[in-house]
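Colleague: predicted model follows, preceded by the sequence.
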Amino acid sequence: MSVAPSKDFKGALSKEELKKLENVVNTGMMNAGMVLSQLLKKNIDLFIPEIIMNDRDGLAEEIRFSENHFYGLRIRMNGDLNGNLLMMFSRENAANLAKELLGSETSPGEKLTEDAKSVLSEISNIVCSSVMNSISNKAKASVTPSVPEFLEGTFMQVLDVVKPERTKFLSMLTEFNHEGNDLLGVLLFLPDFDELLQLIPRF
């Protein structure tokens, strides 16, 4: 699963602003990794190599097998920063994550069990909440999460549920490292950019 900016796409954030945001998000990822390690009693490291500005169609073109089944968890941000966080996994990566962390087996093409979906939801919730907390703490702002919503369908079906009002959003390839195995997900950040631009100088 690869994520790259679409051609001729101009983002709203400068390189310096993206770098500041990357540092804050990765702090949230480190905290999420510690929480998951304690919860699952396994050593798990989370890392985001970079944050990329993208648009809906450009991202869909870059996601391999985007017509396949995907699972996602959407959390709405409220307060000083409004918008959505959406954690997504392909069926294959979701099954591999469940296998690694639960010890459960899912045959290729099979849907996830309810236990696997529950764990996937909890993992996604921890990741999204940790990122929100990191932004909130660093900017000394109030950013609160809504009740998580579990989604499934093709990549575009899941993405379209969040109904991005703007064409721009931030995509982050998320690496879950467990005992040398890199398990990949995609974290999509759809903020109100005017509000985000006001918070970034506080980072």
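Modeller: Nice, I can see it. Residues are numbered from 1 along each chain as shown.
Colleague: from now on I want contacts and neighbour counts done on CA atoms only, so please keep to that.
Modeller: Noted.
Colleague: and residue 60, how many residues sit next to it?
Modeller: Applying other Cα atoms under 10 Å, we find 19 residues neighbouring residue 60.
Colleague: here's the one I want to compare it with:
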Amino acid sequence: MRLENLTSMQIDFLKELTNIGGGNAATALSQMVNRPIKMEIPTVKLLPYQKLFSDIMKEEELVNAISIRILGDVPGTFLFILKEKDCLDLIEMLTGNIVKSLDEVAISTLQEICNIICSSYMNALSRMLNLTFISSVPAFAQDMFGAIFLTTYIEAGHIEDHLLIIENYFLVNDKKMKAHLFFIPYSGSLEKIFSMINL
């Protein structure tokens, strides 16, 4: 399925899914750090690949990435990407702890944050469509944005011209941060989802 050919009803379904998943993620993150965390309604974007490096981030930008492979009924890969300063700010904002470098503890915290967010989206889809999923252990990598993204994209066997991007907005007190979560569906995954709901 070519993502640029999604209908308005299919886009609306994805928006509803991310809305439910985002709410679940906020609850789970609040329990994890024992402080109130909110997430605004996530924004779902379809972006032409050629605009990825102009609209999201430069290809040569050094970034930190957490990837989670999803196996089961609807396989794919989640890719959570942030610049290092944003990683530190996100951890500090969510936990209240000052973080000066991405040490082992900080990376572990970042992996758990990503795991909670991705699991929340997949659990929402599982409950809506009675699907089964198995997620991999979150993997951390540091490289140029283009290199990390392209490697994940190719591993998925995904050759579409458009990308599915979920923009997450975290809110703690008066602080707000945006983070991009890419979901790269493997061949046939979107078709299966939409066929089950007759869209």
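Modeller: Done, it's in. These figures come from a predicted structure and were not determined experimentally.
Colleague: please state their TM-score.
Modeller: Once superposed, the chains reach a TM-score of 0.86 (TM-score structural alignment, normalised by the length of the second structure), with 191 aligned residues with a Cα RMSD of 2.1 Å.
Colleague: kindly indicate whether residue 166 of the second structure is helix, strand or coil.
Modeller: Look at residue 166 of the second structure: counting by DSSP: H, G, I helix; E, B strand; the rest coil, its state is strand.
Colleague: what does residue 190 of the second structure give?
Modeller: Classified using three-state DSSP, residue 190 of the second structure is helix.
Colleague: which stretches in the second structure count as helices?
Modeller: 8-33, 52-55, 84-95, 104-129, 145-155, 189-196 (DSSP state H).
Colleague: what sits against residue 137 of the second structure?
Modeller: Shown in contact with residue 137 of the second structure (Cα atoms under 8 Å, 6 or more residues apart in numbering): 68, 69.
Colleague: mind running it again at 6 Å?
Modeller: By Cα atoms under 6 Å, 6 or more residues apart in numbering, residue 137 of the second structure lies in contact with nothing.
Colleague: quick one: what's aligned to it in the first structure?
Modeller: Alignment note: residue 137 of the second structure maps to residue 147 in the first structure; criterion TM-score structural alignment.
Colleague: with distance to residue 183 of the second structure added, can I get the helices of the second structure in a markdown table?
Modeller: Listed next are the helices of the second structure as a markdown table, based on distance: least, Cα to Cα, whole Å:
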| stretch | distance to residue 183 of the second structure |
| --- | --- |
| helix 8-33 | 11 |
| helix 52-55 | 14 |
| helix 84-95 | 19 |
| helix 104-129 | 9 |
| helix 145-155 | 10 |
| helix 189-196 | 11 |
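Colleague: select, out of those, the one closest to residue 178 of the second structure.
Modeller: helix 84-95 (9.2 Å; Cα to Cα).
Colleague: pull out the buried residues from the closest one.
Modeller: 84, 86, 87, 88, 89, 90, 91, 93, 94, 95 (16 or more other Cα atoms under 10 Å).
Colleague: and what of stretch 147-161 of the second structure?
Modeller: 147, 148, 149, 152, 153, 156.
Colleague: same deal with stretch 178-193 of the first structure?
Modeller: Those buried within stretch 178-193 of the first structure under the rule 16+ other Cα under 10 Å are 178, 182-193.
Colleague: ok, now how distant is residue 118 of the second structure from residue 61 of the second structure?
Modeller: 24 Å (Cα to Cα, to the nearest Å).
Colleague: so between those two, which is more surrounded?
Modeller: Taking neighbours as other Cα under 10 Å, residue 118 of the second structure and residue 61 compare with residue 118 leading, 25 against 14.
Colleague: and the more buried one, what pairs with it in the first structure?
Modeller: Under the alignment by TM-score structural alignment, residue 118 of the second structure pairs with residue 128 in the first structure.
Colleague: what do you get for residue 68 of the second structure?
Modeller: Using TM-score structural alignment, residue 68 of the second structure pairs with residue 75 in the first structure.
Colleague: excluding chain neighbours, what is closest to that match?
Modeller: The spatially closest residue to residue 75 of the first structure, leaving aside those adjacent along the chain, is residue 148, at 4.9 Å (Cα to Cα, 6 or more residues apart in numbering).
Colleague: show the contacting residues for the residue mapped onto residue 184 of the second structure from the first structure.
Modeller: By TM-score structural alignment, residue 184 of the second structure lines up with residue 190 in the first structure. Contacts for residue 190 of the first structure (Cα under 6 Å, 6+ apart) come out as 83, 84, 169.
Colleague: compare these with the second structure and list the overlap.
Modeller: Shared contacts between this structure and the second structure among these (both residues aligned by TM-score structural alignment, their matches' Cα atoms under 6 Å) comprise 83, 84.
Colleague: how many neighbouring residues does residue 48 of the second structure have?
Modeller: 15.
Colleague: hmm, it is touching residue 162, no?
Modeller: Yes - between residue 48 of the second structure and residue 162 there is a contact under Cα atoms under 6 Å: 4.2 Å.
Colleague: quick check: closest non-adjacent residue to residue 155 of the first structure.
Modeller: Closest residue to residue 155 of the first structure apart from its sequence neighbours, by Cα to Cα, 6+ apart: residue 66 at 5.1 Å.
Colleague: how close does the one you found get to residue 171 of the first structure?
Modeller: On the measure of Cα to Cα, residue 66 of the first structure and residue 171 of the first structure end up 15 Å apart.
Colleague: can you check residue 39 of the first structure too?
Modeller: Distance from residue 39 of the first structure to residue 171 of the first structure, counting by Cα to Cα: 27 Å.
Colleague: the two: who's more crowded?
Modeller: Between residue 39 of the first structure and residue 171, counted using other Cα under 10 Å, residue 171 has the larger neighbour count: 22 against 10.
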